[in-house]
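Trainee: Sequence and computational prediction follow.
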Amino acid sequence: MALVNEILSPTNLAVSLLICCGRFHLGSSLKCYDCLNRNCENTKECTTEDACLSLTAGENIVRQCIKYSDCNFDLLSIKFPTFSGFKFSCCQTNLCNSGHALKMTTPILVLLGALLSVIWSWI
């Protein structure tokens, strides 16, 4: 029983959580969806880019890697001159330009918040 209490100590849980969270991003480059349509399943590992782009103009959708510094309306207007009145977003986490990022991120954030509050109450 003492071993279980030691394993479940707030300090050990906090350190384990930090190690687990840190491992997912060490040594890997950013991955983005890469396609020109709504049903996007192609992914690409970004080489020199540090963000993912999701650009929508009517029925046209572009998802790809991009430099975060290029993620502004003026530069995108030059890069995509045939798309008028487009909306865009840029993000910097793996596969975040799917169009479903908010739906997937919200439950994860709620779970993480609950976990952190439980850990905090033990400290």
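Mentor: Thanks, I have it.
Trainee: hey, let's count contacts and neighbours off CA atoms from now on
Mentor: Noted.
Trainee: In this structure, what residue spans correspond to strands?
Mentor: Remark: strands assigned in the chain by DSSP state E are 31-33, 43-45, 51-57, 60-66, 87-91.
Trainee: now the first one, how far from the centre of its chain.
Mentor: Relative to the centre of its chain, strand 31-33 is centred 9 Å away, using C-alpha atoms, centre = their mean, to the nearest Å.
Trainee: In terms of secondary structure, what does it contact?
Mentor: strand 43-45, strand 51-57, strand 60-66 (3 or more C-alpha pairs under 8 Å, 6 or more residues apart in numbering; DSSP states H and E).
Trainee: also this one, for the comparison:
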Amino acid sequence: MKTCLSVFLLAVGVSMFGLGESLSCYSCPDGSTERCEKVQQCSAAENSCLELSSDSTGKTYSKCLQQTDCDFEKLAAMFTISRFKFNCCQSNLCNSAHATAARPLIGLLAGLAALYWVMH
């Protein structure tokens, strides 16, 4: 029983934390008026995903980014847009308008349910 539990916990840990894999972000650096579905593996230096929405053009820009560049003035210079909203996040594929905070919660609940099943 302990071996089974150890293997299960190791599998959950690997799936939740990725063992050193780089961050994945949606990537539409030229902007899109539709949902961005292209996925990019970020470099080791890029630790955030950006989603930036232009108020004037209606386009949404997505890409990998260093967290230190997640600043209004730096982004305004990078995209040459004056009015926009932006969000930076640090989990896989979190920079989508359709991403929700429930995704990590669902994974956690599934892991707990499986743990309960293994122990009983």
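Mentor: Perfect, I can see it now. Quantities reported herein were computed from a predicted structural model and do not represent experimental measurements.
Trainee: thinking again about what came up before, looking at the helices and strands packed on strand 31-33 of the first structure, spot the one closest to Thr93 of the first structure.
Mentor: Proximity to Thr93 of the first structure (C-alpha to C-alpha) singles out strand 51-57 among those, at 7.5 Å.
Trainee: Report the aligned residue range of the second structure for the closest one.
Mentor: Mapped onto the second structure using TM-score structural alignment, strand 51-57 of the first structure spans residues 48-54.
Trainee: how close does that stretch sit to the first structure?
Mentor: On superposition with the first structure, the mean distance recorded for stretch 48-54 of the second structure (mean C-alpha distance after the TM-score superposition for the first structure) is 0.5 Å.
Trainee: in the first structure, which spans are helices?
Mentor: 2-7, 10-23, 73-79, 101-122 (DSSP state H).
Trainee: Can you lay out those as a markdown table showing mean neighbour count and distance to Glu59 of the first structure?
Mentor: Formatted as a markdown table, the helices of the first structure follow (neighbours: other C-alpha atoms under 10 Å; distance: least, C-alpha to C-alpha, whole Å):
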| stretch | mean neighbour count | distance to Glu59 of the first structure |
| --- | --- | --- |
| helix 2-7 | 9 | 53 |
| helix 10-23 | 13 | 37 |
| helix 73-79 | 12 | 17 |
| helix 101-122 | 12 | 19 |
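Trainee: Any chance of JSON lines for those helices, columns distance to Cys46 of the first structure?
Mentor: Shown next, in JSON lines, are the helices of the first structure (distance: least, C-alpha to C-alpha, whole Å):
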{"stretch": "helix 2-7", "distance to Cys46 of the first structure": "39"}
{"stretch": "helix 10-23", "distance to Cys46 of the first structure": "19"}
{"stretch": "helix 73-79", "distance to Cys46 of the first structure": "18"}
{"stretch": "helix 101-122", "distance to Cys46 of the first structure": "18"}
